[in-house]
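Peer 1: What shape does this take:
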Amino acid sequence: MLVALLALQLGSLVAPAYACGCGAMVTDRMARIGIDRETSAVHWDERTGTEQIVMRFTVHGDADRAAWIMPVPHRADVTLGDPALFDELAGLTAPEHRDRDYFWPRGKDWPFAWGDADGAGAAPPPGAGGVGVVGRERLGPFDVARLTATDPTALSGWLHRNGFELSDRLADGLRPYVERKWEYVAVRLAPQKTGETLYGTLDPLRISFPNDRPVYPMRLSRLATTPQSLGLFVLSGHRMEPRGSIGGDRPEVLFAGAVDRPSGALAELAGAGPVFLTAVDQSFPEPSRIDDDHELVRAAADTPYREIVWHDRLWTVGEVPVWLIAVAGGPLLLAAGTYAGTRSRRARAGVRSAP
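Peer 2: Next comes the predicted model:
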């Protein structure tokens, strides 16, 4: 079993991370890199027609450099994001915890067993044929290049000149974006200190671009060979939802609610005024079935929603279970009633027999 588990761990580490939820990760042939987690926040301002995507990756492997490509519908600006944003979003969307009592003992209760009675359950995230570099800057550990391309194979040439290789599958995956004349954000990831590897949680990147309708690029995730999951925080003037499932399970809303006074990193992203926050989660058991990007549309109503996690506990009075009081107290009450009835009958009989 230990050998099998070790083989699984090594297999997951060696597998190339050609795609993640919103882009493509490539490295050289001798290095390994994988995405443990991807967290994204999307802010769409309908008044200005501006979309912002903040992404944070947690990676593992032995690569000392990698490249990540994200297609965008229009010319993009790239800056470093605030890591505190995701802590704030997680706090705002955390499930509500409630206690509820039950009467009869269960498997973890005496007399069945000794143990914890708590349980949890949930109730109802350029030039033709070439690459044009429209901007390049160093942002922390990232070397960011903003590119235009009319031929997906041209991206392969740019990556090759910068020390990376674009797989044939990824080149084919980029073709629909080339046909729609999208542009690309190409990011070289490299540790700030020589000799270090890319490992752990990286600084988030914030990508901003004009857009008349919010979209979250997902098509490249069809190249993944293992099941994928997507978690999105969507910030806008109203409750938002994906238009369709695009080949995955039905998207599940984990939170929906208005944030009247954003503060901190959230205010920096969405502004200080009221904003509606929607958290969506979706699974893709078969990534090859992903057939489009997520278009985010306004829901029918701004109905608030929050997950509830129930903590069940045995109903007690003090330290004594109520069921035990009821079971033990029943015979006592019956005996007391019988005794009182007998005394009453005897008393009436004594009154009738008196001279």
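
Peer 1: use CA for all of it now, contacts and neighbours both
Peer 2: Fine.

Peer 1: Just give me the longest helix of the chain.
Peer 2: helix 322-353 (DSSP state H).

Peer 1: Can you report how many residues neighbour Q228?
Peer 2: By other CA atoms under 10 Å, the residues close to Q228 number 18.

Peer 1: Leaving out the residues flanking it, which one is nearest to it?
Peer 2: F284 (5.0 Å; CA to CA, 6 or more residues apart in numbering).

Peer 1: So the residue nearest to V26 when sequence neighbours are not counted: helix, strand or coil?
Peer 2: Among residues not flanking V26 along the chain, A67 sits closest, at 5.2 Å (CA to CA, 6+ apart). Assigned with DSSP: H, G, I helix; E, B strand; the rest coil, A67 falls in the strand class.

Peer 1: Next: A267.
Peer 2: Applying three-state DSSP: A267 is helix.

Peer 1: The residue nearest to Q228 and L230, how far apart?
Peer 2: 8 Å (CA to CA, to the nearest Å).

Peer 1: So which residues of the stretch 151-300 of the chain form helices?
Peer 2: 152-161, 168-179, 264-270 (DSSP state H, counting those that start in this stretch).

Peer 1: which strands and helices sit next to the last one?
Peer 2: This means helix 264-270. helix 84-92 (3 or more CA pairs under 8 Å, 6 or more residues apart in numbering; DSSP states H and E).

Peer 1: let's see this one next to it:
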Amino acid sequence: MAVIAGAAALGVVACSQAGQRESSPHGIVVNLGGRIAVLDGIDDEPEVVADHPEGTERLDVYRLTAPKQLADGHIIGILDGTLVAIDPKAPDRQVVLGPATSWFAAADGSSVWAVTEEPTATVCSGQAGAESVRSRFSVSDFPVSGRPAQKSYALPCGLRPFAETPHGIAALQVSHVDSNREHTDVVLLNADATAVRQRLARDSSPLAAEGRRILWRESSCGGARTCVKVYDSQDMKTATAPRCAEGTTVGRGILDASGRWYASAISTDDGFRLAVLDLERGSCEDLGRNASLDDNQDLDGGSLSGSWARANLLVLDSVNGALTSYNAASGQQVERKKSLDVSGVAQVWGARTE
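Peer 2: Model (predicted):
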């Protein structure tokens, strides 16, 4: 994988708790759809630090799959099947970690786990059932420095890892396949990830996992009930997610690195709105109507790109180029006055945190 040439000279912003509460994000890193740019402040002109390589003017060679920003400031994502780490002070360079089809942060935030899938036909061919039951995944723990993986585990067939807790790796396990759909359970694995040690939820699908919390949706839940559940690995308890007076959470949202704030689309009588759930205080903050959510309510892959930079939620709209910042600690919401020039499915990756 080629390393993009050049680097941007960026300043520094304080990361104290007071600064986290009071300051708007600086050094905002965005992929405008094939051009990497940095905004010193939300209303400043974007400085393009990596343009379209020659011959790729209509392509986005920088697009990351599952981009997130860790608590230490590193932006992590998958580029062409490879897990990479990006320093927001030099977003035009990537540190290659290893091959990955998905990834998640280590429980203590000091490293990341790269997930790879082995060919079903060769490793689980003797297993009965659907192909998903016969799939096998491996995980490798990489420091963001780019050094070799510290440890690796090959999971039993049919277990897809998606998070790490202090009590073990969390995985999705196929429990039943009928003519209509696949039923999956959320489980915790033992220390060496060789067996299930605890079942957290039946017939559920994970939504997000960061810090001390895992969120999932109960597949069979319906009616007026709140279907999103929150598991706190510190208390080892499961609770119902906070309710939003304006509507019901839908789609796949994003958690901040601490696991406190969950940004999600909510379905209301007049369309879809954006909201932030405070999982510590049990509250829901309505951030307003957003038409770009009408076609896709996921914040981790649709036309509305979201990323947490500590307490700051950054949202970039690929339809109209609108960039919005919401500080969950202070409640301050700021929308960029001038829309960004975006193409394709643009992404916001994060911002400086130091």
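
Peer 1: And the TM-score between them?
Peer 2: Remark: TM-score between the superposed chains equals 0.24 [TM-score structural alignment, normalised by the length of the second structure]; 147 aligned residues with a CA RMSD of 7.1 Å.

Peer 1: follow-up on the earlier one: number of residues surrounding the residue nearest to V26 of the first structure?
Peer 2: Counted with other CA under 10 Å, A67 of the first structure comes out at 23.

Peer 1: now A18 of the second structure
Peer 2: Neighbour number of A18 of the second structure under other CA under 10 Å is 11.

Peer 1: In which helix or strand does it reside?
Peer 2: Assigning secondary structure by DSSP states H and E places A18 of the second structure in helix 17-22.

Peer 1: how close does the residue nearest to V26 of the first structure sit to A258 of the first structure?
Peer 2: 37 Å.

Peer 1: before we move on, the earlier item: my read: the residue nearest to V26 of the first structure touches M25, true?
Peer 2: Yes. Between A67 of the first structure and M25 there is a contact under CA atoms under 8 Å: 5.7 Å.

Peer 1: hang on, L10 of the first structure is in a strand, isn't it?
Peer 2: No. Going by three-state DSSP, the assignment for L10 of the first structure is helix, not a strand.

Peer 1: distance of A90 of the first structure from R100 of the first structure?
Peer 2: 25 Å.

Peer 1: Tell me which stretches of the stretch 251-354 of the second structure form strands.
Peer 2: Assigned by DSSP state E, counting those that start in this stretch, the strands in the stretch 251-354 of the second structure fall at 261-268, 271-278, 283-289, 304-309, 312-317, 323-327, 333-335, 347-350.

Peer 1: what's the closest of those to E47 of the second structure?
Peer 2: strand 347-350 (14.2 Å; CA to CA).

Peer 1: on contacts alone, who are the packing partners of the closest one?
Peer 2: strand 28-31, strand 65-69, strand 304-309, strand 312-317.

Peer 1: now with 6 Å?
Peer 2: If contacts are counted by 3 or more CA pairs under 6 Å, 6 or more residues apart in numbering; DSSP states H and E, strand 347-350 of the second structure sits against strand 28-31, strand 304-309.

Peer 1: Looking at the ones you listed, which is nearest to D278 of the second structure?
Peer 2: Here strand 304-309 is closest among these (CA to CA), at 13.6 Å.

Peer 1: ok and that closest one relative to strand 261-268, angle-wise?
Peer 2: 150 degrees (axes from the mean of the first three to the mean of the last three CA atoms, to 10 degrees).

Peer 1: Unless I misread the structure, A41 of the first structure falls within a strand.
Peer 2: Yes. Counting by three-state DSSP, A41 of the first structure is found in a strand.

Peer 1: Now do the closest residue to it other than its chain neighbours against L296 of the first structure, distance only.
Peer 2: Nearest residue to A41 of the first structure in three dimensions, chain neighbours excluded: F233, at 4.5 Å (CA to CA, 6+ apart). The spacing between F233 of the first structure and L296 of the first structure, counted by CA to CA, is 11 Å.
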